[in-house]
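Chemist: pasting the sequence and the predicted model now:
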Amino acid sequence: MRDVADTGGRSPGASYGPLVRLLFVCTGNICRSPVAERLTLAQASRALGDSPELERIEVRSAGVQATPGSRIEPHSSRALHTLGGDAAEFRARRLTAELAASADLVLTMTRGHREAVLGLNPRGLRRTFTLAEAADLAGLADLSGLGLTPVDERARELGRRLDAARARRQAGPADDIADPMGQRAAVHADVAARIDRALRPLAAVLFTSVRSRLAAPVPA
C-alpha cells in the first residue's frame, strides 16, 4: 500500500466501497503526522499482505496550520525511511471540518491538536484521541473479539472501546508528542521512534486479517 496525493490515501486499485478512514493530525503536517501516516501504511501492508482487506483502508494526515502542498521535513523523511516508511509524493494538507468528520478514528500528536479537531467536529469525541493516549488506552480497554470485526467497521469500534476506558487513566503532558521542527536530526529520529512505538498496539488490532482469523484451526 502507498499513500499519494491523487489517491487520497487509498492503496493502488482500491475499491470505492466501505473503507476504514484513519486521520493523523499535527501542526504543520510536515513532521509528526506524515510520519504517523506513512508508518501506518507500512504496518498495514505488512500485516495484510495481498488480502483484499488492504484495499479498504484509507490513511490521511493533516495540520491545523499546514501550508497545503508542502513536502515532509527532510530530517523526518529520513527518520521515516529508517523505520520502514516511504515519504514519496507526500504533500501537506490543512485540517478541515470535513476531514475530521469523515474519519473513523482521529489520532492527534498533542492535546491541543485534539481540541482543534473537536472544535471543528464536536461530535467526534468518542473517536478522537492523542496518539499516545490511544496507545495507552489499548492496554486498558476490552478489545476482545475486535479482530473478528470487519476491517471497515473496526476503527470506529476501537474508538468506542478506547473511549470507554478513558475513565481508567488520567490525561496529562505525557499524552503530547513534541514537535521536532527546527531540531537536529536525532530529535526527529527520537520523535519518529516514539510514534512508531505508539502505533504498534493500535495497528495490531486494526490490521489483523479477518480472513486469517477465520481460517485458523480451532485448538483441540
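Modeler: Right, received. Where do you want to start? Numbering: from 1, shown residues only.
Chemist: okay, CA-based contacts and neighbour counts for the rest of this
Modeler: OK.
Chemist: and Leu99, how many neighbours does it have?
Modeler: 19 (other C-alpha atoms under 10 Å).
Chemist: what about it, distance to Leu118?
Modeler: Separation of Leu99 from Leu118 (C-alpha to C-alpha, to the nearest Å): 12 Å.
Chemist: what is the neighbour count of the closest residue to Glu153 other than its chain neighbours?
Modeler: Spatially, and ignoring its direct neighbours in sequence, Glu153 is nearest to Val20 (6.7 Å; C-alpha to C-alpha, 6 or more residues apart in numbering). Using other C-alpha under 10 Å, Val20 has 22 neighbouring residues.
Chemist: got it, and Thr40?
Modeler: Close neighbours of Thr40, defined as other C-alpha under 10 Å, add up to 25.
Chemist: give me the element it is part of.
Modeler: Using DSSP states H and E, the element containing Thr40 is helix 32-48.
Chemist: alright, now check it against this:
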Amino acid sequence: MSTDRLRRHREEGPATAFKVLFVCTGNLHRSPVAERFLGAVLPEPDFRVRSAGTAARPAPLDAVTRTILGEMGGDVREFTARRLDVGHIERADLVLGLERCHREAAVRLCPLALRRCFTLREFVRLAEGTSADTPRETVRLAASRRGVVVPPPGESDGIADPYGASPGVHKARALEVRDAVLTLAGILAP
C-alpha cells in the first residue's frame, strides 16, 4: 500500500480495519484458501480477512485442500468452517462469493449489503483500473461499474467447487483462487 494511501486508510481509525469476507458453500475449500492467501498479504490491523460457507458445518479444513494450501505456502494452522450469517455480512466492508450463488445468498441474508457483495472475479474485473484513495472507496467505485464492465465472452465470474474431485482439480481451483486473490490484494493495497 502506498504511503499516502496507507496514511488515509489509517486515519479512518484502528477500529475501522477494512474487513473482507469470502463465501463459498462448505467453507472447506475455496473460501479458506482465499482467506489464508489474502490475510497473508494484507495483514491486520489494517485489514481483517475471514471466510464462511452458505451450507457450512463446523469442521476442519478439507485434508486435500490443507495439503495443497501447505504446498503453496499458505497458512494451514487451526481452521474451523463456519456457516454464513447476517452478522458476518453486516460487519464486512467487502463480501466476495466464489460463485454467483454465494453472492446471492449473502444479499438474501442482508439486502442492504448489495453494493458490497460481488463474486471474487467480478470484483477484480470491476475494480481493476479504478483510482481510489481507500479500499472502501474502491468498493463504491466497483459497485458503480456494474453493468458497464462486462466479462469477456466465455469467461465466468465464478470459481467451481472442487468438492469430490481429484487432487489435481483441487489444486487447479486453489491456483485460480490464489491468482485472483493476489490481483485483489494489488487493487486494495497498491
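Modeler: Okay, I see it. Predicted model, so just to flag it, every value in this text is computed and none were measured.
Chemist: can you give me the TM-score here?
Modeler: Superposed pair, TM-score by TM-score structural alignment, normalised by the length of the second structure: 0.85. Supporting alignment: 176 aligned residues with a C-alpha RMSD of 1.9 Å.
Chemist: what residue of the second structure takes the place of the residue nearest to Glu153 of the first structure?
Modeler: Aligning on TM-score structural alignment places Val20 of the first structure opposite Phe18 in the second structure.
Chemist: any idea how far that match is from Asp93 of the second structure?
Modeler: Phe18 of the second structure is 6 Å from Asp93 of the second structure, by C-alpha to C-alpha.
Chemist: swap in Ala132 of the second structure?
Modeler: Counting by C-alpha to C-alpha, the gap from Ala132 of the second structure to Asp93 of the second structure is 15 Å.
Chemist: before we move on, what about Leu21 of the second structure?
Modeler: For Leu21 of the second structure relative to Asp93 of the second structure (C-alpha to C-alpha), the value is 8 Å.
Chemist: then Pro43 of the second structure?
Modeler: Taken as C-alpha to C-alpha, the span from Pro43 of the second structure to Asp93 of the second structure is 16 Å.
Chemist: who has more neighbours out of the two?
Modeler: Asp93 (20 against 11).
Chemist: my guess is that one meets Phe118, correct?
Modeler: No. The pair Asp93 of the second structure / Phe118 is not scored as a contact, 11.4 Å apart, by C-alpha atoms under 8 Å.
Chemist: just the buried residues of stretch 29-41 of the second structure, please?
Modeler: His29, Arg30, Ser31, Pro32, Val33, Ala34, Glu35, Arg36, Phe37, Leu38, Gly39 (16 or more other C-alpha atoms under 10 Å).
Chemist: again, but for stretch 163-175 of the first structure
Modeler: By neighbour count on 16+ other C-alpha under 10 Å, the buried set for stretch 163-175 of the first structure is Asp163, Ala165, Arg166, Asp175.
Chemist: from the residues you listed, which land in strands?
Modeler: With DSSP state E as the criterion, strands contain none of these.
Chemist: what's the closest of the residues you listed to Val64 of the first structure?
Modeler: Asp175 (17.8 Å; C-alpha to C-alpha).
Chemist: and that closest one, what's its match in the second structure?
Modeler: Match for Asp175 of the first structure (TM-score structural alignment): Asp157.
Chemist: got a list of what that match touches?
Modeler: By C-alpha atoms under 8 Å, 6 or more residues apart in numbering, the residues touching Asp157 of the second structure are Glu99, Arg100, Thr119, Leu120, Arg121, Glu122, Pro151.
Chemist: what is the neighbour count of Leu109 of the second structure?
Modeler: Counted by other C-alpha under 10 Å, the residues lying close to Leu109 of the second structure total 15.
Chemist: the strands in the first structure, which residues?
Modeler: Remark: strands assigned in the first structure by DSSP E are 20-26, 57-63, 105-108, 128-130.
Chemist: dump the ones you listed to TSV, plus distance to Ala204 of the first structure.
Modeler: Output for those, formatted as TSV (distance: least, C-alpha to C-alpha, whole Å):
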stretch	distance to Ala204 of the first structure
strand 20-26	15
strand 57-63	14
strand 105-108	15
strand 128-130	17
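Chemist: need the winner for burial among those strands.
Modeler: strand 105-108 (a mean of 29; mean count of other C-alpha atoms under 10 Å).
Chemist: list the contacts of that strand.
Modeler: 21-26, 33, 100, 114, 127-131, 134, 155-156, 159.
Chemist: the second structure: matching residues for that strand?
Modeler: Under the criterion TM-score structural alignment, strand 105-108 of the first structure matches residues 94-97.
Chemist: burial check on the residue mapped onto Arg173 of the second structure from the first structure, number of neighbours?
Modeler: Matched by TM-score structural alignment, Arg173 of the second structure corresponds to Val191 in the first structure. Number of residues near Val191 of the first structure (other C-alpha under 10 Å) recorded here: 21.
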